[in-house]
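Participant: everything below, folded, please.
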Amino acid sequence: MSAPHTTATDYSVVIPTVGRPCLADCLATLGSSIGPEPREIVIVDDRPQPEPLREGLPLEELGPLRERATVVQTGGLGPAGARNVGWRLVTAPWVAFLDDDVRVGARWRESLARDLAEADPTVAGVQGVLDVPLSTGRRPTDWERNTAGLARAQWATADMAYRTEALKAVDGFDERFPRAFREDADLALRMLEDGWRIRRGSRLTTHPVRPADRWVSLRTQRGNADDALMLRLHGPTWWRRAAAPRGRIRRHAAVTAAGVSALVLAVAGRRRAAAVAGAGWLLGTAEFAWARIAPGPRTREEVTTMVATSALIPPLAVYHRLAGTLRHRGAAPWNGAGATAVGPGADGEGGGAASGSGADADAGDGVGAGAANGSGAEGPAGRDGRA
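Facilitator: Down below sits the predicted model:
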């Protein structure tokens, strides 16, 4: 059997999923898009449930592309592991990663082919343009603002095409990142440090704001452990090279220390000192809550959620950061073979508003800064409901 003919724009598509209903829309828009067809579509079913309990995936939504689709089950590896399984199965020179909660544009395949054709041999990856539609008639909620950060995010794998050759050169995604958070920034930094370039393309993909409960910002704090791993792998300047916000982890630590001190001093009977420490905790918590409330709709439900979660986020963020530091204390720094990462600048390489496959302002923040994971630790493509 002869090898398939390869062109400069020949590509495959990899879509990891945990079986969310939004996958149907993703596949339908991919199938109806105008332009060159992908050589193959690998759908990585990363649901942890045993096979008899799985519901079927809506592959029929691919329409004429259905015969090009393959499903592989991975049993809960996480987003990095699922993507690694997917790209290692493809045979095309380019692999386009999509999250299962995106909807590609009507001419996405055509625009992708053009993006790839314009990439010179030094370009390892071409990022798509993400649009996050928000509700009209009111200011966005904290969660909506965080998700909207994807529109400015750097290297988000919600729509990211990489050369298979480049993925092989750096051994793909680092599976020590268990969430859809920072694993994309880590991969891009390794490629840049290995001498490749990454640029922005022109293709358009829509990323709707997925529903989330009022406690989602608490779950995203687990991403602070991933920031600890980024620090070990890429040094203290990684956030600048990835154009990611530093977040509020230092202020969270100060507020948490004030709260703990107030409790300890109160138990020890030192009321005046406890009152001073308690006032510091209260002021810090109030400032954090207002930073999240002020740009939002200020409805009763939103204000209540912001007040409650703003008191809980600082200790959670600190806990996860310390846990990550301990867990990854033996991680060796990445030793790339090529040039260092390019900083913000022309042509979209190395610059941007944030890193991440999510949108939750950064994991240590919780303020709707519209940057990072962006998605905090979970984000729109987060581990608990990720694409």
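Participant: going forward, measure contacts and count neighbours with C-alpha atoms only.
Facilitator: Fine.
Participant: walking through the stretch 51-200 of the chain, point out its helices one by one.
Facilitator: With DSSP state H, counting those that start in this stretch as the definition, the stretch 51-200 of the chain shows helices at residue ranges 79-87, 108-117, 142-148, 164-169, 183-193.
Participant: and those helices: which comes nearest residue 26?
Facilitator: Minimum separation from residue 26 across the helices of the stretch 51-200 of the chain (CA to CA) falls at helix 108-117, 12.0 Å.
Participant: show me what counts as buried in the closest one.
Facilitator: 108, 109, 110, 111, 112, 113, 114, 115, 116 (16 or more other CA atoms under 10 Å).
Participant: isn't the last one right up against residue 126?
Facilitator: Yes: contact between residue 116 and residue 126 holds when scored by CA atoms under 8 Å: they sit 7.2 Å apart.
Participant: spatially nearest residue to residue 26, not counting backbone neighbours?
Facilitator: Once flanking residues are discounted, residue 26 sits nearest to residue 103: 4.9 Å by CA to CA, 6 or more residues apart in numbering.
Participant: let's see this one next to it:
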Amino acid sequence: MTRGPRDVAVTGLAMITPGGPTADSTWDSMCTGQSLARTDPHLTGLPVDISCHIDDFDAFSELGRPLARRLDRTAHLTLVAARQAVTDAKLDPAHWPSERVGVILGVGGNSLQNYGREFALLTQGRPAAVSPMALPRSVPNMVAAEVSLDLGARGPGFTVASACAGGATAIAVARQLLLAGSCDIVLTGSGESGRCRMGATCFSQLGALSRRTDDPASACRPFDRQRDGFVLSEGAAILALELPDHAVRRGARIRALLRGCASSSDAYHPVAPHPEGDGAERAIRAALADAGCTPADVGHVNTHGTSTPAGDAAEARVLLRVFGAAPPPVTASKSVLGHALGASAAIEAALTVLTLERRQIPPTANCHAQDDGRALDVVTGQPRTAEIDVAISSSFGFGGQNTVLVLTTP
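Facilitator: Below you'll find the model as predicted:
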């Protein structure tokens, strides 16, 4: 496509997910169309004890023992993904203009894995056993700070919080920094581990998690009429963004263009989506307008698709209103990879880039029959080959916070 004045180039990406420790392995897992959910020993004894979790990741070997011990699981995943994204973009931190390199990350919940342990020590009357690192781990900006420290990125660095839209919101903010001339390069996205006993308990109490613990692989079923909630997950995805001219000058490969972004708030309920998807629709329409695109231009939607009864119903209504009776083919990545909370939005943005590159739409797992009157073109079974030039990635979070990204071929 012809480049526009507000385009930002994606020159590198990385993913670490239950599907694999790289972007390619994650893509391959997505293309199987099979859920990765299984019983999680870390959640034993809880009402919902299943998750999609990463087995083949050793923080000590990836980061070294001193650094790995100082950080938590979320930071481990994010830091390694950031290193991978830099390598994929063929950037060299030893020679880049460090003052012009930003790090903007999204967060859903920070360091939840450690809160319970540290508070337990305190309530046991053992304050001397509490880790002094509990405080910096709990500060929401610290994962972005750790990436900046590790890579020597001395430009703007901070975290944005918009719940499960966090990774997408970070990408949108990163684009604004580039367009404003504040940076030449921004590393952006999110990492998070939802495998926290307190978090899992709270989501269960809210009724947000699937109760199909006897058959984990069938538990997450976005847009299926028998859906009953999502499956917790973990992972990280980082994109390297630059202005197209900057990327061309250094001979970088432009993998996709981030052409438009928009965010909105439902102002409806703390944890429930607006039943008609009012805020989500406004975000989709505004993102398309920002990109200079119409609904007819869109060839694919990577949906939020959490597998909750209310959330999927609202999202389906929105897509049918925006795109009409024949919306573009959609996929729901959480059906395979689970819901990594704030990181899911970044993972789905990265998957959307790969969809554009490879001209394939990965399938959705466990979608057998949709709600009456809300038939979306959900890709199932096998990947679908399609000539796609424009795709959107939609992410919605608690608090009614919505962010939509419009990505195109270079």
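Participant: could I get the TM-score for this pair?
Facilitator: In this superposition the chains share a TM-score of 0.29, using TM-score structural alignment, normalised by the length of the first structure; 192 aligned residues with a CA RMSD of 6.9 Å.
Participant: OK, contacts around residue 202 of the first structure?
Facilitator: Residue 202 of the first structure makes contacts with 111, 112, 115, 128, 129, as judged by CA atoms under 8 Å, 6 or more residues apart in numbering.
Participant: ok so it is a helix residue?
Facilitator: No: going by DSSP: H, G, I helix; E, B strand; the rest coil, the assignment for residue 202 of the first structure is strand, not a helix.
Participant: could you measure from it over to residue 115 of the first structure?
Facilitator: Look at residue 202 of the first structure and residue 115 of the first structure: by CA to CA, to the nearest Å, they are 7 Å apart.
Participant: can I get the contacts of residue 202 of the first structure in JSON lines with distance to residue 230 of the first structure?
Facilitator: Listed next are those as JSON lines, based on distance: CA to CA, whole Å:
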{"residue": "111", "distance to residue 230 of the first structure": "33"}
{"residue": "112", "distance to residue 230 of the first structure": "30"}
{"residue": "115", "distance to residue 230 of the first structure": "29"}
{"residue": "128", "distance to residue 230 of the first structure": "24"}
{"residue": "129", "distance to residue 230 of the first structure": "25"}
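Participant: now the element after the helix or strand hosting residue 259 of the second structure, going C-ward?
Facilitator: For residue 259 of the second structure, the host element (DSSP states H and E) is strand 256-265. Counting by DSSP H and E, the next helix or strand C-terminal to strand 256-265 of the second structure is helix 278-291.
Participant: re earlier: and the contacts of residue 202 of the first structure, which is closest to residue 30 of the first structure?
Facilitator: Nearest to residue 30 of the first structure among these, with distances taken as CA to CA, is residue 112, at 11.6 Å.
Participant: which one is that closest one nearest to, not counting chain neighbours?
Facilitator: Counting by CA to CA, 6+ apart, residue 112 of the first structure lies nearest to residue 203, which is 5.9 Å off, once chain neighbours are set aside.
Participant: how many neighbouring residues does the one you found have?
Facilitator: Residues within reach of residue 203 of the first structure, counting by other CA atoms under 10 Å, total 23.
Participant: how near is it to residue 95 of the first structure?
Facilitator: 15 Å.
Participant: would you mind measuring from residue 271 of the first structure to residue 259 of the first structure?
Facilitator: For residue 271 of the first structure relative to residue 259 of the first structure (CA to CA), the value is 14 Å.
Participant: so between those two, which is more surrounded?
Facilitator: The neighbour count for residue 271 of the first structure versus residue 259, taken as other CA under 10 Å, is higher for residue 259 (22 against 14).
Participant: residues contacting residue 105 of the second structure?
Facilitator: With CA under 8 Å, 6+ apart, residue 105 of the second structure has these contacts: 143-144, 158-160, 166-167, 170-171, 187-190.
Participant: got these as JSON lines, with secondary structure columns?
Facilitator: Listed next are those as JSON lines, based on three-state DSSP:
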{"residue": "143", "secondary structure": "helix"}
{"residue": "144", "secondary structure": "helix"}
{"residue": "158", "secondary structure": "strand"}
{"residue": "159", "secondary structure": "strand"}
{"residue": "160", "secondary structure": "strand"}
{"residue": "166", "secondary structure": "helix"}
{"residue": "167", "secondary structure": "helix"}
{"residue": "170", "secondary structure": "helix"}
{"residue": "171", "secondary structure": "helix"}
{"residue": "187", "secondary structure": "strand"}
{"residue": "188", "secondary structure": "strand"}
{"residue": "189", "secondary structure": "strand"}
{"residue": "190", "secondary structure": "strand"}
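Participant: of all these, which two lie farthest apart?
Facilitator: 143 and 171 (15.4 Å).
Participant: number of nearby residues for residue 264 of the first structure?
Facilitator: Neighbours of residue 264 of the first structure under the rule other CA under 10 Å: 14.
Participant: need the contact list for it.
Facilitator: Contacts for residue 264 of the first structure (CA under 8 Å, 6+ apart) come out as residue 274.
Participant: distance of it from residue 322 of the first structure?
Facilitator: To residue 322 of the first structure, residue 264 of the first structure is 21 Å away according to CA to CA.
Participant: for residue 277 of the first structure, pull up the helix or strand it's in.
Facilitator: Going by DSSP H and E, residue 277 of the first structure is part of helix 271-293.
Participant: the inter-axis angle of the helix or strand following that helix versus helix 271-293?
Facilitator: Once helix 271-293 of the first structure ends, the next helix or strand along the chain (criterion: DSSP H and E) is helix 300-327. Angle of helix 300-327 of the first structure versus helix 271-293, following axes from the mean of the first three to the mean of the last three CA atoms, to 10 degrees, is 110 degrees.
Participant: doesn't residue 157 make contact with residue 170 of the second structure?
Facilitator: No: applying CA under 8 Å, one finds residue 170 of the second structure not in contact with residue 157, separated by 10.9 Å.
Participant: give me the common contacts of these two.
Facilitator: Going by CA under 8 Å, 6+ apart, residues that sit against residue 170 of the second structure and also against residue 157 are residue 104.
Participant: looking at these two, which is more packed in?
Facilitator: Neighbour count, other CA under 10 Å: between residue 170 of the second structure and residue 157, residue 170 has more, with 28 against 23.
Participant: who's in contact with the more buried one?
Facilitator: Per CA under 8 Å, 6+ apart, neighbours of residue 170 of the second structure: 104, 105, 106, 159, 160, 188, 189, 190.
Participant: what residues does the last one make contact with?
Facilitator: So the one you mean is residue 190 of the second structure. 78, 105-107, 166-167, 170, 236-238, 342-346.
Participant: tell me the spacing between it and residue 175 of the second structure.
Facilitator: Residue 190 of the second structure is 15 Å from residue 175 of the second structure, by CA to CA.
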